[in-house]
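In: Okay, here's the prediction I keep looking at, along with the sequence it came from:
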Amino acid sequence: MNLPPPGSADDRAAGVLLGAACGDALGVPYEFGPALAADHVPRMVGGGLGPYAPGEYSDDTQMAVCVALTLRDHADPLSDEALCRTADAFLDWARDGASDIGNQTSAVMRGSGHAFGTPRVAEVMARFSAQRFEEGVRSAGNGSLMRTGPLALAYLDDPDGLAVAADRYSRLTHGDPLASEACVLWCEGVRHAVVHGDTAGVRGGLELLPRDRRGRWSAWLDEAEEHPPHFFGNNGFVVSALQAAWSAVVGEPDGFVPAVRAAVRAGNDTDTVAAIAGALLGARWGASAIPAEYLEAVHGWPGYRAEGLAELALGAVSGPDGSRGRRRGGPPA
């Protein structure tokens, strides 16, 4: 398999999508089940809600692929064209590719499908999402956090720009600011990990949040560091999903595999928590740290296997003309 050199920035960039996809596929068989025993070894045996083939990833990575394709093909992820491309890709996926889909995302797809292919599709989608939140519909699910990690790849030198993009892409489907704030924190964690090779960026991302929100999120991160992943069993909620993923990452600091397995053991929305954790872990440890058995098995819509996911991630770094990517292939900055 043709992957970037171990320890390189490209290795860590490729690890973002590969880590998410492998975490997703590892969690699929256990979705909505109870927390697993500490000695249980999760395996990519398929099944789940699909039912999925062994190694097949679910909606978490499917939607992340939609985002990554936009980043690869558009120089400015915040342009109207890029946002509409993403919204159209979500609608196309929901109609023809979704193996399962969360309640919030499904409602938004139904409510904005009439705008498919128009120059207003992203605006219509975001407005519908905002309206649901304003009407009191619970809109802080984990469905935007699970997919926004690839955004970091387009903003490796621009944390402020990444924060704006994470917010905008989250609001396409999730009008609750909590979902956007979670995406800002996690995307900054992913960006920092690709560039520097550590996970300090999650806490560093607090500075990118509104000042009056930083204390609340800092306390939630503290709580995650004090408890095991299964403590946050209501992990369909975006805050609990981030806490469960962060608990797994900080609780198993010595490699990709122990931490992604810990994320799966949290129970309930196992594929999503492991996909969220996997994106950060892949950015921290690189694609080279993911076991060959995972890389050989992982696959999914619309036909990607490991090497294709790695190429897509690197394409998201460089953009359509190759000019966006910096620090490519070099050591940690």
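Out: Arrived safely, thanks for sending.
In: alpha carbons only for contacts and neighbour counts from here, please
Out: Noted.
In: where's Pro258 relative to Tyr169, distance?
Out: 30 Å (Cα to Cα, to the nearest Å).
In: what about the strands in the chain?
Out: 299-300, 304-305 (DSSP state E).
In: how far out from the middle of the chain is the first one?
Out: Here strand 299-300 is found 16 Å from its chain centre; the criterion is Cα atoms, centre = their mean, to the nearest Å.
In: hang on, Leu71 packs against Tyr155?
Out: No - taking contacts as Cα atoms under 8 Å, Leu71 lies outside contact range of Tyr155: 10.1 Å.
In: which neighbours do these two share?
Out: Taking Cα atoms under 8 Å, 6 or more residues apart in numbering as the criterion, Leu71 and Tyr155 both touch Val317.
In: between the two, who's got more neighbours?
Out: Shown here are Leu71 and Tyr155; by other Cα atoms under 10 Å, Leu71 has more neighbours (30 against 23).
In: Could you check how far the nearest residue to that one once chain neighbours are set aside is from Glu188?
Out: With Cα to Cα, 6 or more residues apart in numbering as the criterion, Leu71 has its nearest non-adjacent residue at 4.8 Å, and that residue is Ala316. Separation of Ala316 from Glu188 (Cα to Cα): 16 Å.
In: Which one's more surrounded, the two?
Out: In terms of neighbours (other Cα under 10 Å), Glu188 is the more surrounded of Ala316 and Glu188; the figures are 33 against 30.
In: contacting residues for the more buried one?
Out: Ala152, Pro159, Leu162, Ala163, Gly201, Val202, Gly204, Gly205.
In: and here's the other structure:
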Amino acid sequence: MATNNRDSPDNGKPWLELQFRSGNMVTRIHELDKELTYPPQEKVQKDILDRVWGSIQGLAMGDALGAHVEFRPHHFLEKNPVEDLHSGGTWGLNKGEFTDDTSMALCLANSLVARRDFIPYDQLVRYKWWFRHGYMSSTGTCFDIGAATKRSLIEFEHRQQAFMKKTNIPKDKIDFVLSPDLLKKFNVDCSESDAAGNGALMRLAPVPLFFYRYPEYAVEFSGVSGRTTHGDQIAYDACRYYGALIVAALQGSSFEDLLDKNFYENHLPWFNNKPLHKEIIKVARGSYKKHGGYKEGIRGKGYIVQSLEAALWAFWSSKDSFEKGALAAVNLGDDTDTTAAIYGQLAGAYYGYRKLPDKWMQHMYGQKFIRCLSEWIIYEGQHWSPDSSETLNVPSIQSQSSAMSSSSITDKQNYPEHASGGSSQTRAKSGASHSSIGSTASSRDMERQISTPSGSAQFDNASASSKIQQPGSKHTTHYSTTSSKDHDTSMSSNSAQSPQIKSEPGYFLQRLQTRSGVDEWLMSLGTEYKQYVPCFGEHLIDGFWLLNYVNKESLIKYEVSNEEHRKKILDGIQLLVDECKRLRSSNGN
């Protein structure tokens, strides 16, 4: 096995770095077991290890428990409740294997241990390794990723490319920038400003676990860690609040103290006296304490506030039992793995590793690695101090630490964070039921997508340069052009009679500027395709993701079970992609 770069800053732990085996296949986690090295055991407090290991393993356990029913709605789980760890399902995983929640948490933990500090640039590098190579994946590939995260990582790659040109850093060195002076010049805030999905929270635990001795830094770094991929203020505050809860659990706070409605006020110095967003305050005051659970509005959705509330509800309603709480989180439905992974971080820190269900632990993937990593988190964390940190001198971190938006937030829609190819969990704009391509998938992403490894189309630029009339008026059943600010998803019964995609791909390229345009295109394939509109809408499949990331596997997940229908949809997508390329070529792009 070989590391990606011999100069990688692993601090004597090469097993933390990106490695490949023969055939350019990434080295999987279990294959690193023989390479693991451990810190001096007398330097690792056993009681703290129980909680740190419990938190990270609890995250992975919740993730694995919910993975096989990810995206299943609550009504399905009411009839078919999850009662044990299973294989198969949504991703076809082996029992105990985990998804993106745990993979990203391990990337984050690896960065903290390898760099012995909070270095957001290095964290993004490792997320990128996972995205592109399957680093820290349970299967060796990145098979599940939230849309906001994907967009942020693509943006990070573009910034790295620009940074290489500006600084003359070689390509094989760009992932291993060590100089604080260089880090000061790189903007690590790669997210759109209104991304508020639960992807920021699902991976959080390593930060408060590493810095718990300095609660004010643990809480602040928790917020900053989320903003690299989820830029909304509410995501930052959700991570700060949950990070504080994990710190308190690690320090031995009681169940009652953790769930006290005045927890925030009681720990105000930990928050640097900065107020939390009003929606997070509602959660902190106990909005999740609803005995009726789902019937009273608790939802395991992709919006970060709902995920936070759902995880805390599972913890609150299942006192004295990690297992009971994890099952409650999963059986809410929808984003099952992430809800349970968020629950598992706090519950694992509170209950400790020794109280995790043995019947599940025996099947968990990567146990030895996670145990070793947990020990290093404790060891390296206890050697960290604010005086030794390089991060505190990086302007982007300083600005994150001092900035606090006082603007109110509009209500969020119940969009899933992990639609395959996925949808960004963003603020719902006034007067819009869904975000358009122009607002959620930035034009920069669309313009670059054709050149990225996973992309094949650049419909935005192509359609804009075609002869088709630009959007101007609201959607009607007569197919007038649609304003990018109007997203009426209602369709008349005549929609299925629209022009066939084979005859007018250019027409639909323009229509795909909006979420409703995807529904229109889908129904143009035939009246029998109308049945798929609700599921496409539920996963917020817009034009950008339709052209770039929808494939046979994702169509199965979108409940397109008919093989002929899948083929016709994919053939239609290919026609749109070909039209994009034709328009680009004719315009010299």
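Out: Yep, it's here. Values in this document were obtained by computation on a predicted structure and should not be read as measured data.
In: Let me know the TM-score between chain one and chain two.
Out: Once the chains are laid over each other, their TM-score by TM-score structural alignment, normalised by the length of the first structure reads 0.83; 307 aligned residues with a Cα RMSD of 2.9 Å.
In: So for Pro258 and Tyr169 of the first structure, which residue has more residues nearby?
Out: Set side by side, Pro258 of the first structure and Tyr169 show more neighbours around Tyr169, with 25 against 15, by other Cα under 10 Å.
In: So what does that one match up with in the second structure?
Out: Taking TM-score structural alignment, the alignment pairs Tyr169 of the first structure with Ser225 from the second structure.
In: Verify the stated contact: its match with Tyr121.
Out: No - look at Ser225 of the second structure against Tyr121 with Cα under 8 Å: they stay out of range, at 10.4 Å.
In: hmm, back to that, give me the distance between the residue nearest to Leu71 of the first structure and Val28 of the first structure.
Out: Taken as Cα to Cα, the span from Ala316 of the first structure to Val28 of the first structure is 26 Å.
In: pretty sure Asp14 of the first structure contacts Glu307?
Out: No, residue 14 of the first structure isn't Asp; it's Ala. No - at 9.2 Å, Ala14 of the first structure does not count as touching Glu307 under the criterion of Cα under 8 Å.
In: the more surrounded of these two?
Out: Ala14 (34 against 18).
In: dump the residue contacts of the more buried one.
Out: Contacts of Ala14 of the first structure (Cα under 8 Å, 6+ apart): Pro4, Gly282, Ala283, Gly286, Ala287, Leu309, Ala310, Glu311, Ala313, Leu314.
In: nearest spatial neighbour of the aligned partner of Val305 of the second structure in the first structure, skipping sequence neighbours?
Out: Mapped onto the first structure by TM-score structural alignment, Val305 of the second structure lines up with Val239. Once flanking residues are discounted, Val239 of the first structure sits nearest to Ala182: 6.9 Å by Cα to Cα, 6+ apart.
In: With Trp521 of the second structure instead?
Out: Per Cα to Cα, 6+ apart, closest to Trp521 of the second structure is Phe508, 6.5 Å.
In: secondary structure class for the one you found?
Out: helix (DSSP: H, G, I helix; E, B strand; the rest coil).
In: And it, how far from Asn548 of the second structure?
Out: 15 Å.
In: what residue of the first structure matches up with Lys289 of the second structure?
Out: So, by TM-score structural alignment, Lys289 of the second structure is matched to Glu225.
In: residue contacts, that match?
Out: Trp246, Ser247, Val250, Gly251.
In: The last one: neighbouring residues, count only.
Out: Gly251 of the first structure sits with 19 neighbouring residues when counted by other Cα under 10 Å.
In: And the aligned partner of it in the second structure, how far from Lys324 of the second structure?
Out: With TM-score structural alignment defining the correspondence, Gly251 of the first structure maps onto Ser317 in the second structure. Computed as Cα to Cα, the Ser317 of the second structure to Lys324 of the second structure distance reads 9 Å.
In: try Phe536 of the second structure
Out: From Phe536 of the second structure to Lys324 of the second structure the distance is 32 Å (Cα to Cα).
In: got it, and Val125 of the second structure?
Out: From Val125 of the second structure to Lys324 of the second structure the distance is 36 Å (Cα to Cα).
In: can you check Ser103 of the second structure too?
Out: Taken as Cα to Cα, the span from Ser103 of the second structure to Lys324 of the second structure is 24 Å.
In: try Leu576 of the second structure
Out: As judged by Cα to Cα, Leu576 of the second structure and Lys324 of the second structure stand 48 Å apart.
In: do the same with Gln57 of the second structure
Out: 16 Å.
In: And Val305 of the second structure, by the same measure?
Out: For Val305 of the second structure relative to Lys324 of the second structure (Cα to Cα), the value is 22 Å.
In: His133 of the second structure too?
Out: For His133 of the second structure, the distance to Lys324 of the second structure - Cα to Cα - is 35 Å.
In: Also Gly134 of the second structure?
Out: 32 Å.
In: So Gly47 of the first structure sits against Ala53, correct?
Out: Yes - applying Cα under 8 Å, one finds Gly47 of the first structure in contact with Ala53, separated by 6.5 Å.
In: Of the contacts of Glu188 of the first structure, which are reproduced in the second structure?
Out: Retained in the second structure (both residues aligned by TM-score structural alignment, their matches' Cα atoms under 8 Å) from those: Ala152, Pro159, Leu162, Ala163.
In: For the stretch 151-300 of the first structure, which segments count as helices?
Out: All helices of the stretch 151-300 of the first structure, identified by DSSP state H, counting those that start in this stretch, fall at 159-171, 177-196, 201-204, 211-226, 238-251, 256-264, 270-285, 292-297.
In: Of those helices, which is nearest Leu36 of the first structure?
Out: Evaluated over the helices of the stretch 151-300 of the first structure, closeness to Leu36 of the first structure peaks at helix 256-264, with 7.9 Å, by Cα to Cα.
In: rewinding a little: identify the residue spatially nearest to the match of Tyr169 of the first structure, adjacent ones excluded.
Out: Pro120 (6.9 Å).
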